[in-house]
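J.: Sequence first, then the predicted structure:
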Amino acid sequence: MPARATDARRAAVLGSPIAHSLSPVLHRAAYDALGLTGWSYDRFEVDEAGLPGFLAGLGPEWAGLSLTMPLKRAVIPLLDEVSETAAAVDAVNTVVFTEDGRRLGDNTDIPGMAAALREHGIGQVGSAAILGAGATASSALAALARICTGEVVVYVRSADRAAEMRRWGERLDVEVRTADWSAAREALDFPLVIATTPAGATDGLAAAVPERPATLFDVLYEPWPTLLAARWSMACGAVVGGLDLLVHQAVLQVERMTGRAPAPLDVMRRAGEKALAER
């Protein structure tokens, strides 16, 4: 049921660490634009050990939760239902509470990635490269399952991570080949490069950006731009940033939690840009 403006409802983002999260800025901007004056959105420092107790203490006023690391997998056993999208990568970043108290888990990172790419004109690619093999990389692989018609090459630092990404490929029905991080410069020649690594990890690749790069999707939003993204832009390549992903996945969260659609994408993006500029 769509939310009424005067309903006193709560939502929040959980994780550890959580102080850096932009989610409150984005969701509150959406509530203001939608006229949901009774809604609030907060952040809470919660780790895996504290998650069961936190969920148990929530009252009927709670509409939903956004989850970041390290809770995306830890929450799954605590849910009543998990969407096919979230189950595909064993990662839940969104929990919606129903009127009868059920906990529904979903993943908006995957469709959020696809939406961010579509916004930049990327609806389909013949091949792609992923830099890194962490939790975000599996979501990237799931997004590529929707738009990539050929091979995905994943550049990793360890044999264990390589094996894990190949298993994800089999599960998602994506043709995955893995390569050692030492060969990561090769990734920059692909029509789509998705960088899922921590800050600074791709700085060493910036000098290798080709003369005519295609599209880079760098999931970081702070610091921004990364050195790789800056060099990519200087070479006139297309760049999709972490704020694009954050906003698109937050739009889907707002719609699921409030029942109001469409969520105000442009308003949320401007709020995120303003918050980052003020940091």
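T.: That came through, no problem. Predicted model only: the values in this text are computed from it and were never measured.
J.: contacts, neighbours, all on C-alpha from now
T.: Noted.
J.: Quick one: residues contacting Ala184.
T.: Leu131, Tyr155, Leu205 (Cα atoms under 8 Å, 6 or more residues apart in numbering).
J.: Which among the residues you listed count as buried?
T.: Leu131, Tyr155, Leu205 (16 or more other Cα atoms under 10 Å).
J.: Take those residues and keep only those in strands.
T.: Among the buried ones among the contacts of Ala184, the members found in strands (DSSP state E) are Leu131, Tyr155.
J.: any chance of the buried ones among the contacts of Ala184 in TSV, with distance to Ala12 too?
T.: Output for the buried ones among the contacts of Ala184, formatted as TSV (distance: Cα to Cα, whole Å):
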residue	distance to Ala12
Leu131	30
Tyr155	34
Leu205	37
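J.: can you give me the helices in the stretch 151-279 of the chain?
T.: Per DSSP state H, counting those that start in this stretch, the stretch 151-279 of the chain has helices spanning 159-172, 227-234, 242-258, 265-278. These are given in chain order.
J.: which residues of the stretch 101-250 of the chain fall in strands?
T.: Ranges of strands in the stretch 101-250 of the chain, per DSSP state E, counting those that start in this stretch, are 103-106, 128-131, 152-156, 176-180, 192-195, 215-218, 238-240.
J.: and these as a markdown table, adding distance to Ser21?
T.: Below are the strands of the stretch 101-250 of the chain laid out as a markdown table (distance: least, Cα to Cα, whole Å):
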| stretch | distance to Ser21 |
| --- | --- |
| strand 103-106 | 19 |
| strand 128-131 | 23 |
| strand 152-156 | 27 |
| strand 176-180 | 32 |
| strand 192-195 | 20 |
| strand 215-218 | 17 |
| strand 238-240 | 19 |
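J.: adding another structure so you can compare the two:
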Amino acid sequence: MTPDPTRRVALIGRPLRRRHSQVMHDAAFAANGIDARYDLREIEAGEVADFVAQARGPEWLGFQITAPYKRDVMALLDAVEPEAEAIGAVNSVLRAPDGTLVGFNTDAPGFAAAVRRDLGMELGGARVVVAGAGGAAHAVAHAAVSAGAAEVRVVSRTLEPAQALADRVGGVVAGRLDDRALPGALAAADLLVNATTVGMLTPGVVVDPALLGEHAAVFDLVYVPLETELLRAARERGLRAAGGAGMVVAQAVIAFGRWTGVADVTDVMQEAVAPLLEGAAAP
């Protein structure tokens, strides 16, 4: 009798600089006795369609997508779940038993789970200010609006990206980082979210946490380094603050559950990825 083939999952994108996802998922497969492996596939744009066709094979559980293919892959799938449609990006795909591929997005629920776990707060009823208007900011804004946040304000260097996000997600106030209204919004905010690469690719803070009230919390999506200048400044003020490592784990847990039916592998994934996070430094 021929043994069942090893099941497969992969991450596609270009470039693939980090292996956090691979380490977390492979540890969770091993801990749960699942014969599966997680591969990293750095591919060109012209290879995406061929990869998606390959992932319909019976050995595949699904796959994940990172930049720059989170939007491109949507047209190649059989279905895209409403949340991913609203965000405008798919970062994970489930292969159904009949070979059909269903796209979903783990960033929004992963963000909400990390805020709950690491900051001890709920998005419902909160006044949220999001710095940045890219793909990550779309997921954050969608999570906050869906949870019933009292206000979600998205600010970027120019108004156009923030307004495009507001038009797509709905229920969002768009503005610029230099708006006169921003200091007042920050003073009233319950949560400031950095959804830019400031603190990772460039030094500094995108918004001064000194403008926040004493009750506010800060969530920085950057996870390399573990403590950004924004987090350090917020903690020095005595504010609750958390980095993006919790979201990295939370979104991976959600994808793993969809592929395997195993509900919560948070502890396994967190332990597996900790050495990578602790040893990382910003480029």
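T.: Looks like it came in fine. Predicted, not measured: the structure shown is a model, and the values here were computed from it.
J.: What TM-score do the two superposed chains give?
T.: With the length set by TM-score structural alignment, normalised by the length of structure 1, the two chains reach a TM-score of 0.88; 269 aligned residues with a Cα RMSD of 2.2 Å.
J.: about what we covered before: list just the nearest of the contacts of Ala184 of structure 1 to Cys148 of structure 1.
T.: Cys148 of structure 1 has its nearest neighbour among the contacts of Ala184 of structure 1 in Leu131, at 15.9 Å by Cα to Cα.
J.: Tally up the residues packed near Asp218 of structure 1, please.
T.: Residue neighbour count, defined by other Cα atoms under 10 Å, stands at 25 for Asp218 of structure 1.
J.: and what of Glu164 of structure 1?
T.: Using other Cα under 10 Å: Glu164 of structure 1 sits among 14 other residues.
J.: Could you report the distance from it to Arg177 of structure 1?
T.: Computed as Cα to Cα, to the nearest Å, the Glu164 of structure 1 to Arg177 of structure 1 distance reads 11 Å.
J.: swap in Pro52 of structure 1?
T.: 38 Å.
J.: returning to that earlier point: for Ser66 of structure 1, which of the helices of the stretch 151-279 of structure 1 is the nearest?
T.: Nearest of the helices of the stretch 151-279 of structure 1 (Cα to Cα): helix 242-258, 7.6 Å.
J.: Just list what that closest one packs against, helices and strands only.
T.: Contacts defined by 3 or more Cα pairs under 8 Å, 6 or more residues apart in numbering; DSSP states H and E place helix 242-258 of structure 1 against helix 23-34, strand 62-67, strand 94-97, helix 109-119, helix 265-278.
J.: how about it, aligned to which bit of structure 2?
T.: Residues 244-260 of structure 2 are matched to helix 242-258 of structure 1 when aligned by TM-score structural alignment.
J.: Please list the residues outside that stretch that contact it.
T.: Under Cα under 8 Å, 6+ apart, the answer for stretch 244-260 of structure 2 is 21, 24-25, 61-62, 92, 94-95, 106-107, 109-111, 113-114, 118, 219-223, 226, 262-266, 269-270, 277.
J.: just to revisit the earlier point, make a markdown table out of the helices and strands packed on helix 242-258 of structure 1 and add distance to Glu151 of structure 1 and mean neighbour count.
T.: Formatted as a markdown table, these follow (distance: least, Cα to Cα, whole Å; neighbours: other Cα atoms under 10 Å):
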| stretch | distance to Glu151 of structure 1 | mean neighbour count |
| --- | --- | --- |
| helix 23-34 | 33 | 21 |
| strand 62-67 | 31 | 24 |
| strand 94-97 | 30 | 24 |
| helix 109-119 | 17 | 21 |
| helix 265-278 | 32 | 16 |
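J.: For Ser83 of structure 1, find the nearest of those.
T.: Of those, the one closest to Ser83 of structure 1 (Cα to Cα) turns out to be strand 94-97, at 10.2 Å.
J.: Buried residues in stretch 116-135 of structure 1, which are they?
T.: Ala116, Leu117, Val125, Ser127, Ala128, Ala129, Ile130, Leu131, Gly132, Ala133, Gly134, Ala135.
J.: Likewise for stretch 137-147 of structure 2?
T.: Here stretch 137-147 of structure 2 shows Ala137, His138, Ala139, Val140, Ala141, His142, Ala143, Ala144, Val145, Ala147 as buried, counting by 16+ other Cα under 10 Å.
J.: One more: stretch 33-43 of structure 2?
T.: Here stretch 33-43 of structure 2 shows Ala36, Arg37, Tyr38, Asp39, Leu40, Arg41, Glu42, Ile43 as buried, counting by 16+ other Cα under 10 Å.
J.: Next, the contact list for whichever residue in structure 1 pairs up with the fourth one, please.
T.: Spelled out, it's Asp39 of structure 2. Applying TM-score structural alignment, one finds that Asp39 of structure 2 aligns to Asp42 in structure 1. Contacts here follow Cα under 8 Å, 6+ apart; on that basis Asp42 of structure 1 touches Ala11, Ala12, Val13, Pro24.
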